[in-house]
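Participant: I would like to see how this sequence folds:
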Amino acid sequence: MGRNTRKRRMPLAAKAVAASAALALGGGGLVWANFYASAHESDPSQNRTKSTAAQVATIDCPDVGQQLSNVPGRARGEVDGELASMDQQITDAYLRLITTRQAQAGDAQYVQNAILGPLKDRRKVLLDRIKLEINRAGGQAPGNLDGLASCSGRPADQPQPNDGQNGDGQSGDGQDQGDGQDPNDNGNGAAGPFADDFVDINDVQPNSRNLPNGLAANGRSGSRGTFTTKCGVNENNLFNSDNVIVAPGVGNGAHHMHDYVGNQSNTAFAGDDDLGNADTSCQNQGDKSSYFWPVLRVQDGTQEFDANDQGGGAEGNVGKILKASQAELRFVGNKRSKVVAMPKFLRIITGDAKAFTNGLTNANTSYSCTGFEDRQATDKYVLCPEGSQVVRTSNFQSCWDGQNIDSANHRAHVAFAGADGNCPNGFKAIPQLQVRLVYDVPTPTIENGQVKNPYAVDSFPEQLHKPITDHNDFINVMDESLMNKVVKCLNQGKNCT
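Facilitator: Okay, here's the model as predicted:
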């Protein structure tokens, strides 16, 4: 299996640029509309630029899936399908947002009346279906679901409350460019990233990473060993925009492209039998686990194989896909205790693909540079000096509830160990997967608050390619013998491959 061949659509960027060419606005490069513009103001151009807090950059919807921690097993397939339909609704609404700028400029209520209102109605239909499916399967739907129907217009430069971010908005001189072209449009309709999404690695303070789920290794005393599995860097060019964990059975469930190493049969339609019988890119053929993450791209105008496809250019993910020069997959132990074997087909997601609108509760990403890895940027892409490479790091949850290989919200069955190494009550310590990806990235050019040829992680369209949305996925498909070896290595303090 190789690259996906989805139904082709006109690229999101092309639609956005075509619709907004006559309405290029400043304020950091987003092609915005002023949500609260007054029809009585004498100078409309000032309305468009004077207050970033009054401009709609993207659509912010409650993450319904994270509220569903108790869905009966026989209802999960249907519920996951409804959640995937919700994601498609948001994508469609975001597309409408960025392709109706002319109408928005003439009507301060256009976004609410023509986009957010209808989106609420469509989400309400799906929420009613979810409640019905849960209750019909013998469960009890959360009482707050109806309150999750409404979405809002996310202002251009307004961090989420209490999200701990600093300056995650967009910079710029706020001037109308006047030539019908947006200076921050790098081929995706000005959907990011922006100059303020980047930081020089020398300006990142050492040991300053402060996300709730830190990247410090969990173990060096209780189970001190390591196990490294070598699975390549996706030499087989296995890409698709599916997500078999979150949206099983739904093509393009991720709305962004994934790199895959290890298991070679991971699609939205793969069941456990398919994964168990698959080929693997791992040197140890006993490891058929699936390791996958969003691709990293340089927005340099390259027309990739998915330039017109869903998950690719049709949804704003454009430019040259960068293949990692190194993909290090390492399992480590627990600070306080021995670890137990992971169950086969255990699924774990670390990080949050919707962290820009969700906030940092589940964010767990890090960017750094080789030679500077004591400096970890949490909500920024890093600019590395000559001779240094970009490093993406993510560490997975290392405590398991002892029963389930997945959960309704794909998080409740696993947890992070505390700073002291203790797992939550009822959870058991398991090997912790740490993924370190190294890339040769051309350094973007930033001048006068504008960034050219930036690199960015693929994302849901409305997440604007923010670095905080980076995430990583894992399905354990090691055979019993290999998993036992991993556990033994960690518990005996050995370093194994």
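Participant: only C-alpha atoms from now on, for both contacts and neighbour counts.
Facilitator: Fine.
Participant: verify the contact between residue 62 and residue 151 for me.
Facilitator: Yes. If you go by Cα atoms under 8 Å, residue 62 and residue 151 touch, sitting 6.9 Å apart.
Participant: could you pull out the helices for the stretch 251-400 of the chain?
Facilitator: Secondary structure of the stretch 251-400 of the chain (DSSP state H, counting those that start in this stretch): helices at 272-276, 355-358.
Participant: which parts of the helix or strand where residue 46 lies are buried?
Facilitator: Per DSSP states H and E, residue 46 falls inside helix 44-49. The neighbour-count check on helix 44-49 (16 or more other Cα atoms under 10 Å) flags 47, 48, 49 as buried.
Participant: structure for this one too, so we can compare:
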Amino acid sequence: MGRNTRRRRTPLATKVVAGAAALAVGGGGLLWADFSASAHEENPAHNRTRSATAQVATIDCPDVGQQISDVPDRARGEVDGELAALDSQITDAYKRLATTRRAQAGDARYVQNAILGPLKDRRKALIDRIQLEIDRAGGQADESLDELARCQGRPTDPPQDGDGQDDGDGQNQDDGQNQDGGQNQDDNGNGVAGPVAGDFIDIDDVEPRSRNSQNGLAANGDGGSTGTFTSDCGVNENDVFNSDNLIAAPGVDNGAHHVHDYVGNQDNDAFSSDEDLANADTSCQNQGDRSTYYWPVLRLQDGTEEFDANDLGGGAEGNIGRILQPAQAELKFVGNQRSDVVAMPRFLRVITGDAKSFTNGDANANSSWSCTGFEDRQVTDKYPLCPEGSQVVRTANFQSCWDGQNTDSANHRDHMAFVQQDGSCANGFQAVPQLQVRLVYDIPTPTVENGVVQDPYAVDSFPEQLHKPITDHNDFINVMGEALMNEVVDCINSGEDCQ
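Facilitator: Predicted coordinates for the structure are as follows:
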């Protein structure tokens, strides 16, 4: 497996101690199970999941990064580092939640007193530092950020009636015994990694021409600029993986807390500069495309111990099983329904979807799952069960309206937008080529019987996001040369199909 060999600076806040053995996050936050302990058992826990009742399943914290929009450029590095430290705090707290099941059962206030209360204090200290760094750089920190320090416990799925509402102390009013059917346990009561049976749906049960999300899938290019440009960059045959996030957490080791696949640019760790990207090798057939395209890996939870089984971002944070290589990775740029497109600036950074959408909500979610032969049926919050001979499909259509000035923004979103309902860009934004990523996988169809999923597949995620399909996301940094970008624009605006 290809891994970065550059010497890496690991801030103390990112060093979450996972324990002596590979740990797998309990699907509902009940336990981080030691899989080495169950490997010799007759029915090992790694190949099935079962629904069970739950107390607090996971930790739900306000996303501070999404609330920050005015950060002076010279403070962005420090602020991004503090935001990554906030993520590590949540990971650490989730680990504590997952390993104290017995204590929680004996003390109704344990989660609040031992986990959520201390977490709030730690978050408040980092938020204060973020505000100070913004002020020192000449910006004006938002005092309301203080309100984002408090987190709460929540069940895997929202309660179906009024009895499960949070009363503000991290426990539910029903004393945490919400019958949400969303926990994963083996026959011995040990937690195993998600997903759960409720996270899957038979593609035949999905309505045609359906997608329960507003973002992304209405393809551009039907009117104003109808051409396409396809970049063939392979399917990560070079095995380039890491758990960094160069866009959202630059300079922070393990900033994603889950593993990414990379195609295109071959220098993609958290410490890569624009110069590094410009000088790197590329897996794209067109050597002028050094762009980096990346997304969280899919894994088949079949008991395989991958290269990262004991590593942060991998097995030590609940991302377990065999990493699946796409059978196809289609990277296509299309136009705008209402107008010509203009060139993307070099080093433009774009994130689509939300890796934390299980706890954040679906405002920025842009997940889309389907099966070959059924792609008029798209789902956002379920993994599809495909019939024999059909393959799993992940689709991500990126924002395609640019503010005309910035290659990034403080929350990594404000400089880009989706088209409006009529297909045009909002005032002040310009239409740029829309990147559409289509990933196809050969995956044995899991069977779901009596609440048990046999050998499920799942997207890598932050530990507290429980491998939910709605957390799927996709990232892009444009590192095309000027000549190639002009070719892309000319092809799209002239109605040609190029590659």
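Participant: report the TM-score for the pair.
Facilitator: The TM-score (TM-score structural alignment, normalised by the length of the first structure) is 0.88; 457 aligned residues with a Cα RMSD of 2.4 Å.
Participant: show the contacting residues for residue 302 of the first structure.
Facilitator: Residue 302 of the first structure sits next to 318, 319, 320 when contact means Cα atoms under 8 Å, 6 or more residues apart in numbering.
Participant: any idea which of those residues is closest to residue 410 of the first structure?
Facilitator: Lowest distance from residue 410 of the first structure to the contacts of residue 302 of the first structure (Cα to Cα) belongs to residue 318, with 28.4 Å.
Participant: contact partners for the closest one?
Facilitator: By Cα under 8 Å, 6+ apart, residue 318 of the first structure lies in contact with 187, 188, 297, 298, 299, 301, 302, 303, 304, 307, 312.
Participant: chain neighbours aside, what residue packs nearest to the residue nearest the centre of the first structure?
Facilitator: The residue lying closest to the centre of the first structure (Cα atoms, centre = their mean) is residue 353, at 2.4 Å. Of all residues not flanking residue 353 of the first structure in the chain, residue 469 sits nearest, at 4.4 Å (Cα to Cα, 6 or more residues apart in numbering).
Participant: mind listing what the counterpart of the one you found in the second structure touches?
Facilitator: Under the alignment (TM-score structural alignment), residue 469 of the first structure maps onto residue 471 of the second structure. Residues counted as contacts of residue 471 of the second structure (Cα under 8 Å, 6+ apart) are 353, 354, 355, 356, 357, 358, 365, 367, 461, 465.
Participant: any idea how far residue 197 of the second structure is from residue 471 of the second structure?
Facilitator: 17 Å (Cα to Cα, to the nearest Å).
Participant: which residue lines up with residue 404 of the first structure in the second structure?
Facilitator: So residue 404 of the first structure corresponds to residue 406, using TM-score structural alignment.
Participant: what is the neighbour count of its match?
Facilitator: Residue 406 of the second structure has 14 neighbours, counted by other Cα atoms under 10 Å.
Participant: was I right about it contacting residue 415?
Facilitator: Yes. Assessed by Cα under 8 Å, residue 406 of the second structure is found in contact with residue 415 at 6.1 Å.
Participant: ok so, going back, from residue 418 of the first structure, how far off is the residue nearest to residue 353 of the first structure?
Facilitator: Noted for residue 469 of the first structure: a distance of 23 Å to residue 418 of the first structure, by Cα to Cα.
Participant: for residue 83 of the first structure, same thing?
Facilitator: Per Cα to Cα, residue 83 of the first structure is found 31 Å from residue 418 of the first structure.
Participant: more neighbours: the two, which one.
Facilitator: Comparing residue 83 of the first structure with residue 418 by other Cα under 10 Å, the one with more neighbours is residue 83, at 21 against 14.
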